[in-house]
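Asks: Return a 3D structure for these sequence lines:
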Amino acid sequence: MSWLDRITPGVSKMFAKRDTPENLWMKCPISGEMVFHKDLEAGMFVTPAGHHMRIGPEHRFKFTFDGDWKTLDTPEVPKDPLKFKDDKAYTSRLSAARKKTGRDDAMAIAQGSIGGVPSTVLVQDFAFMGGSLGMAAGEAFITAADAALAERTPLIAFTAAGGARMQEGCLSLMQMPRTTLAVRDLNEAGLPYIVILTDPTTGGVTASYAMLGDVHIAEPGAMIGFAGRRVIEQTIREKLPDDFQTAEYVLEKGMIDRVVHRRDLRDVLGRMLRTLMKRGGSNTPALRRNTAPADYAED
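Replies: Below you'll find the model as predicted:
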C-alpha cells in the first residue's frame, strides 16, 4: 500500500492508469507520422502520406461492396496432414493465427453488389500466417469460383501472400494447378476474373491465380513479385532499382493493367463490371475466351 492510500484511501484510484489499446496510434512507414486510429479508418487505412496499410477481409468487404454482403463458408481441410514441426508444431501456429485473426484460415468469401453488379469477392488475409497458400486457401479459392459460376457473377480476388505454406509441403504446391483450373472454368463460362494485388503478393500466389486475371489492378506501393529482392540481387549480382517490385514499377513494365487508390477502387470496379457484364443491356457477359489463351473478344 502506498503512502497516498494510507492517508486518503481511494484517492489513488481516481488517477489510476487507463488501459490504452496498442493500436490507438499507428505510424506511417513513409513519413513516420503517427496517425490516430479513427482517422486512419475514416481514410480507408491510407495514411496522409499515401501509404496503403494492410487490412483484413471485413474492411475489404466494407470498402468494396455497395452495401450489405453475404459471407460464404469455407471448406474444412485436414489440420496437419504432414504432422509438421520446426521450432513449433504446425498445429500451434494454426491455433495462434486463428486466435489472432478470429478466422479459420487465410481466405474469406462474400457475395454482394459492386456498382450494381452482383459479384463474388475473395479476400486473402496476410495477417493469417502471411496469407500463405495451403490446402484451406486452395479449397476456399475453388469454393469462391464455384459460387461465382453458380450465381453467374464475376469473381474479384484480393491477393496478399508471402507464398506457399511450407508446413504443408507439396500439398500446398498442388493448390497452384488446382486454382488455375478453377480460373479456367470461369474463363470457359465467360465470367470475368479480376485480381486486385495488395501488399505483398509474392511467391506461388503470384505464380498462379494472382497473375491469371482478365484484369490486374494493384494498390499504390504494393510489393508484387516472385522471389525476394535479396535473393534476386545475389543471383544476378546486380543492384536492383529502389522501386523494384512495387506496383508502379510492374505497371511500367506491363505486368499489370492499373494502379488504383483504395478510395477509387469501388467506382473503378463498378464501371469495369458493368461493361464486362453488359449491365443495362444483354445479360450475356462481354468477356469470352478465344482459342488463344491470352486473347479476348467482345460479342
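
Asks: From now on I want contacts and neighbour counts done on CA atoms only, so please keep to that.
Replies: OK.

Asks: so where do the strands sit in the stretch 151-299 of the chain?
Replies: Secondary structure of the stretch 151-299 of the chain (DSSP state E, counting those that start in this stretch): strands at 155-161, 193-201, 215-218, 258-259, 288-289, 296-297.

Asks: For residue 106, which of the ones you listed is the nearest?
Replies: strand 155-161 (9.1 Å; Cα to Cα).

Asks: From the contact counts, what lies against the closest one?
Replies: strand 117-124, helix 135-151, strand 193-201, helix 203-206 (3 or more Cα pairs under 8 Å, 6 or more residues apart in numbering; DSSP states H and E).

Asks: chain center to that strand, what's the gap?
Replies: Strand 155-161 sits 5 Å away from the centroid of its parent chain (Cα atoms, centre = their mean, to the nearest Å).

Asks: Check the gap between residue 11 and residue 199 for me.
Replies: 49 Å (Cα to Cα, to the nearest Å).

Asks: Between those two, tell me which one has more neighbours.
Replies: residue 199 (24 against 12; other Cα atoms under 10 Å).

Asks: hmm, who's touching stretch 247-261?
Replies: 215-224, 243-244 (Cα atoms under 8 Å, 6 or more residues apart in numbering).

Asks: and it, which residues are buried?
Replies: Using 16 or more other Cα atoms under 10 Å as the test for burial, stretch 247-261 gives 247-251, 256, 258-261.

Asks: show me where the stretch 1-150 of the chain has helices.
Replies: 3-7, 11-14, 37-42, 57-64, 90-101, 135-151 (DSSP state H, counting those that start in this stretch).

Asks: Deepest-packed of those, please.
Replies: Highest mean neighbour count of those: helix 135-151, a mean of 22 (counted as mean count of other Cα atoms under 10 Å).

Asks: What separation do you get for the residue nearest to residue 227 when sequence neighbours are not counted and residue 131?
Replies: Spatial nearest neighbour of residue 227, chain neighbours left out: residue 203 (6.1 Å); criterion: Cα to Cα, 6 or more residues apart in numbering. Residue 203 sits 11 Å away from residue 131, going by Cα to Cα.

Asks: With neighbour numbers in mind, choose between the two.
Replies: residue 131 (25 against 20).

Asks: let's see this one next to it:
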Amino acid sequence: MTWLNKVRERLPFGKKRETPDNLWVKCPRCHEMLFTKEYENNLYVCPRCDYHGRIGADTRLGQLLDAGYELLDAPQVTEDPLRFKDSKPYTARLRAARANNAHQDAFTAAAGTIEGRRAVVGVQDFTFMGGSMGMAVGDAFCAAAQRALDEKCGYIVVTAAGGARMQEGILSLMQMPRATVMTRRLREAGLPYIVVLADPTTGGVTASYAMLGDVHVAEPGALIGFAGQRVIQETIREQLPEGFQRAEYLHRHGMVDMVVPRKDLRGTLSDLLDYLRPRAAA
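Replies: So this is what the prediction gives:
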C-alpha cells in the first residue's frame, strides 16, 4: 500500500464513493448519456431525440392498464416437440431466456381496464428469444382472445417479434392461421381488435395477427415489415427509399393508421375502445 492510500484511509473523505452501475443509460440512437431514472420516468423514451426504447411485458402492461389488472395464466404446451438442436439444445435456450425474464415465454396477457374501458391486453416481449412466435405464443394469443370474447370487450395486442420460432418448425407456422381464426371470431362478435406495432415487428407475426387489426397503431420509429431490407434490396435490385419499413413511412403509404408517441398511447387506446365498443341495439 502506498503512502497516498494510507493518508486517504485516515481522511474522512479519502475513500472512493461507490456509485450504482445502472445510474446511466446510453441512448441507442443519439448516444447521449441519460439518467436511468429520467429515462424510466419518460416511459423509456429518450428526452433528447425521442427514441422509443424496447420495454418488457410487465412494464408495458403497467403503462397501459389501470391498477389492479389480472395477469392471465400462461398456457402449458409441449416443450421442444421436435427435439431441436443447433449450436445448443432448444431446451437450453429456453432455460436461458427464462432465467432473464419473469414469464415463461414471449407473450403475456392481462385483463383489466384502460381509463375505465374494459380490455384484454396481450404483449409480445422481444427480450424473450426475440419475441419469436412458437406454440406457447400462439396458445397465449388465442387464450387471451377467448377471454375478450367471454367478457365481450376489446382485445389489444402489442407486437414486437423477429418472426416465427425456427426451433419449432411447422408447429410455429401453424400459429399464424390459429391466430387469424381468433381475430375473425372477434370481428364476427363485433368486438374491437387493436394492434400496437412496437419495434421491431417482423416475419410471420407481421404476416398474420399483426396486420389483421381493426386499427393499427405504431410507435414512432418502429421497424415493421416481413422480410429484411437487405433481402428485399437484393431481390428487386433497387435502392430502397429513406426510412423504408419504419412506422412513419408505412403511415404515409397507408399500412398503418396512426403513429402515436408512447406518452399518448394509453389515452389513444382508451378513445379507440370507446369508439369501437359494441353499441346496444336501438
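
Asks: Just put the helices of the stretch 1-150 of structure 1 in JSON lines and tack on distance to residue 70 of structure 1.
Replies: Putting the helices of the stretch 1-150 of structure 1 into JSON lines (distance: least, Cα to Cα, whole Å) gives the following:
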{"stretch": "helix 3-7", "distance to residue 70 of structure 1": "54"}
{"stretch": "helix 11-14", "distance to residue 70 of structure 1": "46"}
{"stretch": "helix 37-42", "distance to residue 70 of structure 1": "22"}
{"stretch": "helix 57-64", "distance to residue 70 of structure 1": "10"}
{"stretch": "helix 90-101", "distance to residue 70 of structure 1": "19"}
{"stretch": "helix 135-151", "distance to residue 70 of structure 1": "12"}
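
Asks: on that earlier part again, surely the residue nearest to residue 227 of structure 1 touches residue 165?
Replies: No - the criterion here is Cα atoms under 8 Å, and residue 203 of structure 1 misses it with residue 165 at 10.2 Å.

Asks: between the buried residues of stretch 247-261 of structure 1, which is closest to residue 43 of structure 1?
Replies: residue 261 (11.4 Å).

Asks: list the contacts for residue 143 of structure 1?
Replies: With Cα under 8 Å, 6+ apart, residue 143 of structure 1 has these contacts: 74-75.

Asks: And for the closest residue to residue 9 of structure 2 other than its chain neighbours, the neighbour number?
Replies: Using Cα to Cα, 6+ apart and skipping residues adjacent in sequence, the residue nearest residue 9 of structure 2 is residue 15, 6.1 Å away. Neighbourhood size, residue 15 of structure 2 [other Cα under 10 Å]: 12.

Asks: Need the counterpart of residue 119 of structure 2 in structure 1.
Replies: Aligned counterpart of residue 119 of structure 2 in structure 1: residue 119 (TM-score structural alignment).

Asks: Give me the neighbour count for its match.
Replies: With other Cα under 10 Å as criterion, residue 119 of structure 1 counts 23.

Asks: How about residue 231 of structure 1?
Replies: Residue 231 of structure 1: 10 neighbours (other Cα under 10 Å).

Asks: for residue 189 of structure 1, same thing?
Replies: Residues near residue 189 of structure 1, counting by other Cα under 10 Å, number 15.

Asks: next one: residue 277 of structure 2
Replies: Neighbours around residue 277 of structure 2, by other Cα under 10 Å: 17.

Asks: Wait, it touches residue 192, no?
Replies: Yes - the pair residue 277 of structure 2 / residue 192 is scored as a contact, 6.5 Å apart, by Cα under 8 Å.

Asks: Tell me the residues that contact both of the two, please.
Replies: Shared contacts of residue 277 of structure 2 and residue 192, counting by Cα under 8 Å, 6+ apart, come down to 153-154.

Asks: got a list of what residue 61 of structure 1 touches?
Replies: 69, 110, 121.

Asks: Over to residue 81 of structure 1?
Replies: Going by Cα under 8 Å, 6+ apart, the list of residues near residue 81 of structure 1 reads residue 168.

Asks: Tell me how far it lies from residue 59 of structure 1.
Replies: Distance, residue 81 of structure 1 to residue 59 of structure 1, using Cα to Cα: 32 Å.

Asks: picking that back up, for the residue nearest to residue 227 of structure 1, what are its contacts?
Replies: 161-164, 225-227.

Asks: In the residues you listed, find the pair that's most separated.
Replies: Largest pairwise distance in the contacts of residue 203 of structure 1, by Cα to Cα, is 13.5 Å, between 164 and 225.

Asks: higher neighbour count, these two?
Replies: residue 164 (26 against 21).

Asks: pretty sure that one contacts residue 202?
Replies: No - Residue 164 of structure 1 is not in contact with residue 202 according to Cα under 8 Å; the separation is 9.2 Å.

Asks: Nearest to residue 50 of structure 1 among the helices of the stretch 1-150 of structure 1 would be which one?
Replies: helix 37-42 (11.1 Å).

Asks: so how much does the closest one differ from structure 2 once superposed?
Replies: For helix 37-42 of structure 1, the mean deviation from structure 2 after alignment is 0.6 Å (mean Cα distance after the TM-score superposition for structure 1).

Asks: Which member of the buried residues of stretch 247-261 of structure 1 is positioned nearest residue 24 of structure 1?
Replies: Relative to residue 24 of structure 1, and with distances defined as Cα to Cα, the nearest of those is residue 261, at 24.2 Å.

Asks: How much space separates that closest one from residue 187 of structure 1?
Replies: 27 Å.
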